[in-house]
Each structure stands twice: as structure tokens, then as C-alpha cells.
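> sequence and computational prediction follow.
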Amino acid sequence: MSAGNSAAAHAAQVGRGRLWQRLLAGAGYITPGYAQAQQQARSWGEGAVGEAWTKKLLAPLAGESWWVLHDRRIGDRANLDHVLVSPCARLVVVDSKRWRADWPVRMARGRVCRGPVDVTEEVAKAGRLAEWARQTVGAESVLPIVAVHGAPVAGGGFQEGTVAVLPADRLLAELRSIAGQQDPRAEELAAKANRLLPRYVQ
């Protein structure tokens, strides 16, 4: 399953809503629940596009001794957009976000905001999932990254707790800067990640 497929499938599933909601919508009456389902579907659809864009950005790393895994499951229902192992055996977990271009992403009073919306919890969740992945595969450390498509990111990127929040166009340069020297443990770590973080199937 390619990156973004689980998000796209979820978007389609959520967007359909319940049968009675679809029938009412066909008759011109939109229930609050159906409207909410449509909004959620749009959000998941945008997420799927962001994941696909990030997958394309990461493609060159496959020829640079990186291991790159996309759309991986952790636990019963959570998924990791992109899991990478660097040549120096460092685990990296990238969470893709596609956010509206007219809402800058910035720190404000100790909170992460995109325009007027507080997204601190979304960023913190990316950090928690990355740490969970680290524990699952037994890596020594993990670098969680939120890669932002669309919206400008203040200062060209910033750190919130353990999580690096970066504009997507800086992602590749940031990863290359931490590639380090080839470590024979990297292949073993990548094999464990591939086995213990299976492909996400919606």
C-alpha cells in the first residue's frame, strides 16, 4: 500500500456517512452529522495528498543508504506516515501535514498554532507515536518530524519539545544533515522496523 492510501481510504469511508444521511442529502437536507463527516473526509483527503507528496520528496534517500518505509501501523489503529532508518542507524518518524497556505505555522505563547488554530496536541501526538515506534523496534533514539506542506513555517522551522516542525521543502536537507557514517546496525534496525511496524491496512 503506497503512502497516503490508508488516509485516502478513511476519507472515502468517513465521507460516505450513514445511509439515511446520504438519502437526506440527496433530497437537499444536510444533517449536522453529515456535514461533519464531509469536513472530516476533506481533512483525511488532504492528509493523503500530504503523505503522497512527502513520499515523493523522500524517494532519493533510497539511493543514499537510507531505509524508507511508508504508511506503517503501530498498535491496533494508529499509523505512522513515514518511518526511516538513517545510514548511521538513527530512527526517524515523519508525520505529514497539508495545511492551508494562508495560515502560518508558528509558536505563540508556548503553543503551536496554524493561523488561529492551536495544533499543539497534533504535534505532541507525533512525538508520542515516534517514541512508541522507538520502543517497539528497540532503537537508541528517535527524531520525530512534522513535515508541513502548504503553510509557511515560522523561522524556516522550529522545535517543540522533541518534535521538529519543518516546511516540507526543508525535509530532505535536514535528513541528509543527520545521515552520518554507515553503521552496520542500520540494516538490522530497518529489518526490525519493517517486521514490527507492518503495513497499515484500512
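Happy to help now that I have it.
> from here on, just use CA atoms for contacts and neighbour counts.
Will do.
> tell me the buried residues in the helix or strand in which residue 187 is found?
Element membership for residue 187, per DSSP states H and E: helix 185-196. Buried residues in helix 185-196, counting neighbours by 16 or more other C-alpha atoms under 10 Å, are found at 186-187, 189-190, 193-194, 196.
> what's it packed up against?
strand 67-74, strand 78-85, helix 120-137 (3 or more C-alpha pairs under 8 Å, 6 or more residues apart in numbering; DSSP states H and E).
> can you give me the helices in the chain?
Using DSSP state H, the helices found in the chain span residues 5-16, 19-26, 32-58, 120-137, 171-177, 185-196.
> mind putting the ones you listed into TSV with distance to residue 152?
Shown next, in TSV, are the helices of the chain (distance: least, C-alpha to C-alpha, whole Å):
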stretch	distance to residue 152
helix 5-16	23
helix 19-26	36
helix 32-58	14
helix 120-137	16
helix 171-177	14
helix 185-196	32
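> which one of those helices lies nearest to residue 101?
helix 32-58 (12.7 Å; C-alpha to C-alpha).
> what angle separates that closest one from strand 67-74?
Relative orientation of helix 32-58 versus strand 67-74 (axes from the mean of the first three to the mean of the last three C-alpha atoms, to 10 degrees): 160 degrees.
> buried residues in helix 32-58, which are they?
Those would be 34, 37-38, 40-55, 58, for helix 32-58 by 16+ other C-alpha under 10 Å.
> now do it: distance to the chain's middle.
Distance of helix 32-58 from the chain centroid (C-alpha atoms, centre = their mean, to the nearest Å) equals 11 Å.
> got another, please set it beside the one above:
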Amino acid sequence: MTAWAGLNPQAAAADAVAARWRLGAEAERETARRLRALRLRGWRIRHDVRLTGRRFNLDHILVSPCGTAVVMADTKRWPVGRTVTAAGDRLWCGGEDRTGEAEKAARYASLVAGVVGVEVWPLLIVHGSRVAGGHVQVGTSSGLVQVAAVDQAVRVLRAAPAGWSWSRARGVAARVDEVLSPYR
């Protein structure tokens, strides 16, 4: 009660953090719901996993139907009313530099690629803020990162390498399951 009344700044700060976590969790669930449509196209999808021995979580891991690539998708809940743009090697959400988020996604994708043994593409899926043109990409020191509005993510993923190889996709998914575990 004192946080609401503005009398306890520490409690107010804790309430704000809890609210951000709740919004982030809701966005991750909405992303997962939207990504389900890819299962019918042969994609294998894992949610909320981590590399064994690591502390960070990976929101979504997707294995392409051809088995030649894995996508590491990170859901972001950024402020409504802002536009996400990429200019050169910088990612912006309104006037805020979000390049660090792209760098982190690229590093995580690189770590996953090292243990899975296939290319891993980083994708940021944005809720709240509008992404200019629905989809942008930004170059980072660790590689190219795709950034898509939540309503464009499935379209972006469907543009990945075409073809089907059930055996290769099954093998890559098995390797993903070996090296990634549920995040708790």
C-alpha cells in the first residue's frame, strides 16, 4: 500500500520490475502462440530453454524443416508508440539505442551454434513498439540480427531456406534437446 501511495520508493521500484517481468512473460506466451503455426510447416519449436551450465534463458529455439538452420528468437516488449529502426550498425527504439540487445542475441546464437553444430540465426521479436516496415536487420560484431514485429515474425521465418529433410531436422532437433534444457 505504501508503494502505491509513493511513500516507499524501494517497494515502488520492486513493483515496477515485477510489472515489466509480467509484461515480458505475457509477450513470450503470445510469441509462442503465434509461432505454433510454423509446426504445420515442419518447424520444431522449443520454448524457454537454456544451455546446460549457463544462467541465461533462450525464449524460443526453432529448427527449420530442412534441418540446415536453427533460429534463436528472443521476445522483446518495448514501449508502445515508438518505432524500431536500424541505421548502419545501430538498432533504435525511438531515441533509445537498443544495439546491446541485438549484440546479446547474436552472442547467444553463436554460443548455441557452437554446441549444436549448425548455423543459428538470431531474431528479435518485438511487441509494443512498431518495427519500421515490419522487419529490419542490424549488423553486429557477432553477426547479422533480424528484428521483426510480432505480427511479421512467422512471415520472416517462412522466408528461411526452403525444403524438407525430416531426418536432418530430426537429428538437429535431437542435438538441440541434448544441449538445451528447460529453464527453471
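Arrived safely. Quantities reported herein were computed from a predicted structural model and do not represent experimental measurements.
> Throw the helices and strands packed on helix 185-196 of structure 1 into CSV and include mean neighbour count, thanks.
Formatted as CSV, these follow (neighbours: other C-alpha atoms under 10 Å):
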stretch, mean neighbour count
strand 67-74, 22
strand 78-85, 22
helix 120-137, 18
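> now tabulate these in JSON lines and tack on distance to residue 146 of structure 1.
Output for those, formatted as JSON lines (distance: least, C-alpha to C-alpha, whole Å):
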{"stretch": "strand 67-74", "distance to residue 146 of structure 1": "15"}
{"stretch": "strand 78-85", "distance to residue 146 of structure 1": "10"}
{"stretch": "helix 120-137", "distance to residue 146 of structure 1": "7"}
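> so which of those comes closest to residue 16 of structure 1?
Comparing those by C-alpha to C-alpha, strand 78-85 comes nearest, at 21.7 Å.
> matching residues in structure 2 for the closest one?
With TM-score structural alignment applied, strand 78-85 of structure 1 matches the range 56-63 in structure 2.
> contact partners of the matching stretch?
28, 32, 43-51, 69-75, 169, 172-173, 183 (C-alpha atoms under 8 Å, 6 or more residues apart in numbering).
> quick one on the thing from earlier: tell me what angle the helix holding residue 187 of structure 1 forms with strand 67-74.
Using the same axes, to 10 degrees, helix 185-196 of structure 1 lies at 30 degrees relative to strand 67-74.
> okay, helix 185-196 of structure 1 sits on what stretch of structure 2?
Against structure 2, helix 185-196 of structure 1 falls on residues 168-179 (TM-score structural alignment).
> post-alignment, the matching stretch versus structure 1, mean distance?
The superposed stretch 168-179 of structure 2 is, by mean C-alpha distance after the TM-score superposition for structure 1, a mean 1.1 Å from where its aligned residues fall in structure 1.
> give the contact list for residue 139 of structure 1.
Counting by C-alpha under 8 Å, 6+ apart, residue 139 of structure 1 touches 90-91, 189.
> swap in residue 61 of structure 1?
67-68.
> try 10 Å
Applying C-alpha atoms under 10 Å, 6 or more residues apart in numbering, we find residue 61 of structure 1 in contact with 67-68, 84, 86, 172, 175-176, 179.
> got it, and residue 103 of structure 1?
Residue 103 of structure 1 makes contacts with 113-117, 150-153, as judged by C-alpha under 10 Å, 6+ apart.
> what does it correspond to in structure 2?
Aligned partner of residue 103 of structure 1 by TM-score structural alignment: residue 82.
> what about the residue lying closest to residue 69 of structure 2 once chain neighbours are set aside, distance to residue 24 of structure 2?
Using C-alpha to C-alpha, 6 or more residues apart in numbering and skipping the chain neighbours, the partner closest in space to residue 69 of structure 2 is residue 119 (5.3 Å). Distance of residue 119 of structure 2 to residue 24 of structure 2, computed by C-alpha to C-alpha, to the nearest Å: 27 Å.
> any figure for the gap between the spatially most central residue of structure 2 and residue 38 of structure 2?
In structure 2, the centroid-proximal residue (C-alpha atoms, centre = their mean) is residue 74; its distance is 1.2 Å. The gap separating residue 74 of structure 2 from residue 38 of structure 2 is 16 Å, by C-alpha to C-alpha.
> just residue 79 of structure 2 next, same as before
27 Å.
> just tell me what residue 44 of structure 2 corresponds to in structure 1.
Residue 44 of structure 2 maps onto residue 67 in structure 1, by TM-score structural alignment.
> over to residue 121 of structure 2?
Checking TM-score structural alignment: residue 121 of structure 2 goes with residue 143.
> same question, residue 95 of structure 2
Under TM-score structural alignment, residue 95 of structure 2 pairs with residue 116 in structure 1.
> what distance do you get for its match to residue 169 of structure 1?
Distance from residue 116 of structure 1 to residue 169 of structure 1, by C-alpha to C-alpha: 23 Å.
> so between those two, which is more surrounded?
residue 169 (15 against 9; other C-alpha atoms under 10 Å).
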